[in-house]
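Trainee: Model the following, please.
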Amino acid sequence: MDNLEKIWHNQLVDDSFCKLKSLEVEGCMKLLNVFPSNIHGRLLSLESLVVTACGSLEEIFDLREWSIYDSRIMLSFANLQKLRVSTCRSLKNLFSTSILAKEGVVMEEAPARFLFPKLTSLVLYNLQELRSFYPGRHKVEGPVLKTLGMSCCGIHDTDEDGQMQPPFFLSLVEEAFPCVEELKLNGKNVMMLWQGTSSVAKSLVQLTEMLIGSCEKIREVIGNHGDVIEDEIIFRKLKSLMLEDLPSLTSFCSWNFTLKFPSLETVTVRQCPNMKIFSKGDLTTQKLQKVKIGQDSVELRPDFNLNTAIQQSHEKAQNLENLSLNRSSDEEIFPHGEDQTWTKIKTLDLYYRNDLKHIWKQNSKLDLIIQNLEVLKVQLCHSLINLMPPPTSFQNPSTSFRNLTYLKVESCNSLINIGTSSVAKSLVQLTEMLISSSEKITEVIGNHGDVIEDEIIFRKLKSLMLEDLPSLTSFCSWNFTLKFPSLETVTVRQCPNMKIFSKGDLTTQKLQKVKIGRESVELRPDFNLNTIIQQSYEKANEDIWNEDNGAYSSEHSDFSICSYDVAAFEACWRVGQLFQLPEIAKNPLEPQTHQVKDDLRSFYPGRHIVEGPVLKTLDLVDCCIHDADEEGQMQQPFFLSLVEEV
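Mentor: Here you go, the predicted model:
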């Protein structure tokens, strides 16, 4: 449905779609809106609306031609119970501005009204440009809504002209959903949930579960807009509260309000490094017995309440040595380079953070954060474009990672290198480096600026592994002198484009063997690491068996592999066929063919018979197996030629 621009016909009879109960719209990349103005009022039976992955969608409901008699917009969805909108990258508002609003009539006289009398679930997910429910003054009414979820949404606090506006979330919860029970919010531009007086928080009397996560700007959950000095807020039915990945959060409430949680049973606080206290006013949590802070579960006592637990955790974080972060939508880990919270970290483990682009903010002074870092693991961070920042981010780049001993980078598909030469010079304590499964890495050591010659000494590096790096051409493609005085083990697997290790001078005096794929190759004075990589690349571009390596004699028509129990061919990007034989191939033994990659067309390009009378296991994984030869002529597929009589 990529080319679909309209769902509905321009001219509809009065009762069109009046019985429609469920509508799902997915993958319509050219669709601009779901409901044009002529469909309004017809969907009286609609109960469920789900909109997913419509990249050009600008609004769900088009009100630009909306006209009504009393000069105010009132739109009702009498039976709608479920509304879910996700992954629509252009969506800024659910409703567009009407003609009356554009002319200034509605905006001056009365707000637009959107009525959802039966809506119980509203979920908005991954709407990065979302700004508001409706761009003008409006009122939303959902008297029976129970579940409200907004995750990975922009939720801007300014309009398109840069003017301040009430954040979308606030405009929803103020009076719209008095019966909401489950509240989940994840939006990087939200600064607080409630402002004004505390009356809004007071109105959510049915709330039982609250989750706030990945809001990088939020500083407090309950704020104060005005001159309210004292107040009392009772979250009468709230049982579960989770605050997660909120780097700017300092407290739940920083004002002198009395907070009561008579039903609260579970509190979880994770990755909130600047949260120093829960609330400044009186706090009552009579049912709360345990608090989970990070990985620790803390029991409460009469003399050790929620405030005390948060304060103690913050003090402990000042001495934090091991930090493990996973599954979050943040684009940066350390947005403020001067933060004193992280200065004692020795181990940093990042896992499955798909939106992470930078581990630390560029052009900030990072020396304090990484001065004690010994172990760095980064896995499944596919948006990461910067592992080790450029030299300008450090006061002294040559000593930046001076204590790092272990580096592992796996499945980071946006990285093109690990770091520049000036930062690499600081890796004087590094003993083990593993780089794998990152499809865009072209080299390990890059070049920042116009450095022509340089010398890098990996003084303590003993083990280097490069695995499954399809774009890697070399460890370093610049004319740098590389010295590895302690290097003992080098492993290179599934790096089909690696033509050379380095272009400059290379010293590896302790290295005796290199493992390339499944082979272990010994070094000699005339056969160094560069020579091995070059030879391996050239060999990989040839057929596995051909007449050049003496696998058979052209005078014979039979070929038998007599000494193999298992034959495995793995990640061979350029192999077009397994054999280049004149007529007949015989194999009486037990080969296992596994992961012969992209270009495989046949066992042998001509007429042939394969014999494997005792074959028990045959695996063909991720093989193209074309049914045409290279000239486009139909041929018997490789797989059929094997199983027919073999």
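Trainee: Every contact and neighbour count from this point should use C-alpha atoms.
Mentor: OK.
Trainee: would you list every one of the strands in the stretch 201-350 of the chain?
Mentor: 209-213, 220-222, 231-234, 240-244, 251-253, 257-260, 266-270, 283-284, 290-293, 296-299, 322-326, 332-334, 347-351 (DSSP state E, counting those that start in this stretch).
Trainee: Quick one: list the elements packing against the first one.
Mentor: So the one you mean is strand 209-213. Helices and strands touching strand 209-213, by 3 or more C-alpha pairs under 8 Å, 6 or more residues apart in numbering; DSSP states H and E, are strand 182-186, strand 240-244.
Trainee: now that strand against strand 266-270, angle please.
Mentor: Going by axes from the mean of the first three to the mean of the last three C-alpha atoms, to 10 degrees, strand 209-213 is angled at 0 degrees with respect to strand 266-270.
Trainee: picking up where we left off before, so which of the strands of the stretch 201-350 of the chain is nearest residue 171?
Mentor: Nearest to residue 171, of all those, is strand 220-222, at 15.0 Å by C-alpha to C-alpha.
Trainee: Now show me the structure for the sequence below, then we'll compare the two:
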Amino acid sequence: MPSSFHNLIEINIENNEDVGRTIIPSNALLQLEKLQQITIQGSCGGLEEVFEVVVVEGSGSSESKTLVPIPNLTQVKLDGVYDLKYLWKSNQWMVLEFPNLTTLSIEWCCSLKHVFTCSMVGSLVQLQELHISVCFDMEVIVKEDEEEEECDAKVNEIILPRLNSLKLHDLPTLKGFCLGKKAFSLPALDTLQIKNCSHIKVFTKGHLSTPHLKVIDTDFGICDVRTDVNSFIETKLEEVCTNIIIYSSVFLIIFSYIIR
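Mentor: You can find the predicted model right below:
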């Protein structure tokens, strides 16, 4: 990586075993004013985070967060980065912001447990497409901050005003989009796919508004959303449980006849 990042427009890394633990060191975070695109693909042994965020000694005494914008980053694609654990490792003193990010695609990042934190997701005012697939350790898309009570007190509702396409595929440990208490408003969302996410129990625990969403593409096919996404998921879970009970009962009856 370059010694200076001021003129860096694009990061494109593919199958680089020597890339190290992080891509962008903490001392370069304020030099990314021209960065527009990040693409990381294939085996990058040992790469654990894209942006290094470290706690500066003595910062724990400050009551305010340091906001670090990455102002012109529009596209991020991560594919097959198996050891990646964080886009950045969040802490309560520094928050990265991505005000012009429009597209984020993550695939086959099997060590990644979450994508965003609640303290920074509100900065994604231009995000239009969010596609996450084949991430076997993914538990939530938006994770609560370590200081949950502080976050809840400052943020009543998180709005992603331009998000229109959200696709969640093959995330076997995903429990929900966000399991915190925050309310979410997704006023432009018209495409929602949730497929092969067998452990999802709820989309959000807080209130969810998706006024333009009419259908959800799921393992059950394309389904109408007659109430809200959370109610839809709850109803489908009940249907699945009922079907399992019915099928199990039928199987036991058939099996009992066979062994007679």
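Trainee: Columns distance to residue 402 of the first structure and mean neighbour count on top of the strands of the stretch 201-350 of the first structure, output as JSON lines?
Mentor: Listed next are the strands of the stretch 201-350 of the first structure as JSON lines, based on distance: least, C-alpha to C-alpha, whole Å; neighbours: other C-alpha atoms under 10 Å:
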{"stretch": "strand 209-213", "distance to residue 402 of the first structure": "34", "mean neighbour count": "20"}
{"stretch": "strand 220-222", "distance to residue 402 of the first structure": "37", "mean neighbour count": "22"}
{"stretch": "strand 231-234", "distance to residue 402 of the first structure": "51", "mean neighbour count": "16"}
{"stretch": "strand 240-244", "distance to residue 402 of the first structure": "32", "mean neighbour count": "19"}
{"stretch": "strand 251-253", "distance to residue 402 of the first structure": "35", "mean neighbour count": "21"}
{"stretch": "strand 257-260", "distance to residue 402 of the first structure": "47", "mean neighbour count": "19"}
{"stretch": "strand 266-270", "distance to residue 402 of the first structure": "29", "mean neighbour count": "19"}
{"stretch": "strand 283-284", "distance to residue 402 of the first structure": "46", "mean neighbour count": "16"}
{"stretch": "strand 290-293", "distance to residue 402 of the first structure": "31", "mean neighbour count": "19"}
{"stretch": "strand 296-299", "distance to residue 402 of the first structure": "31", "mean neighbour count": "14"}
{"stretch": "strand 322-326", "distance to residue 402 of the first structure": "18", "mean neighbour count": "15"}
{"stretch": "strand 332-334", "distance to residue 402 of the first structure": "19", "mean neighbour count": "19"}
{"stretch": "strand 347-351", "distance to residue 402 of the first structure": "14", "mean neighbour count": "18"}
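Trainee: Nearest approach to residue 372 of the first structure belongs to which of those strands?
Mentor: Of the strands of the stretch 201-350 of the first structure, nearest to residue 372 of the first structure by C-alpha to C-alpha is strand 347-351, at 8.8 Å.
Trainee: And the contacts of that closest one?
Mentor: 321-327, 373-381 (C-alpha atoms under 8 Å, 6 or more residues apart in numbering).
Trainee: With respect to residue 184 of the first structure, which of the residues you listed is nearest?
Mentor: Of all those, residue 184 of the first structure sits closest to residue 327, with 16.0 Å by C-alpha to C-alpha.
Trainee: That closest one - how many residues pack around it?
Mentor: Residues near residue 327 of the first structure, counting by other C-alpha atoms under 10 Å, number 15.
Trainee: Spit out the contact partners of it.
Mentor: 351, 352, 353, 354.
Trainee: quick one: what's aligned to it in the second structure?
Mentor: Taking TM-score structural alignment, residue 327 of the first structure has residue 15 as its aligned residue in the second structure.
Trainee: what's the distance between its match and residue 195 of the second structure?
Mentor: Residue 15 of the second structure sits 28 Å away from residue 195 of the second structure, going by C-alpha to C-alpha, to the nearest Å.
Trainee: ok, and the most crowded of the contacts of residue 327 of the first structure?
Mentor: residue 353 (24 neighbours).
Trainee: Can you tell me the SS state at that one?
Mentor: coil (DSSP: H, G, I helix; E, B strand; the rest coil).
Trainee: Correct me if wrong: it contacts residue 329.
Mentor: Yes - between residue 353 of the first structure and residue 329 there is a contact under C-alpha atoms under 8 Å: 6.4 Å.
Trainee: circling back to that earlier point, what would the helices and strands packed on strand 209-213 of the first structure look like in a markdown table with distance to residue 431 of the first structure?
Mentor: Below are these laid out as a markdown table (distance: least, C-alpha to C-alpha, whole Å):
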| stretch | distance to residue 431 of the first structure |
| --- | --- |
| strand 182-186 | 39 |
| strand 240-244 | 34 |
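Trainee: Could you list the residues in contact with stretch 152-171 of the second structure?
Mentor: Stretch 152-171 of the second structure is touched from outside by 118, 121-122, 124-138, 181-198, with contacts defined as C-alpha under 8 Å, 6+ apart.
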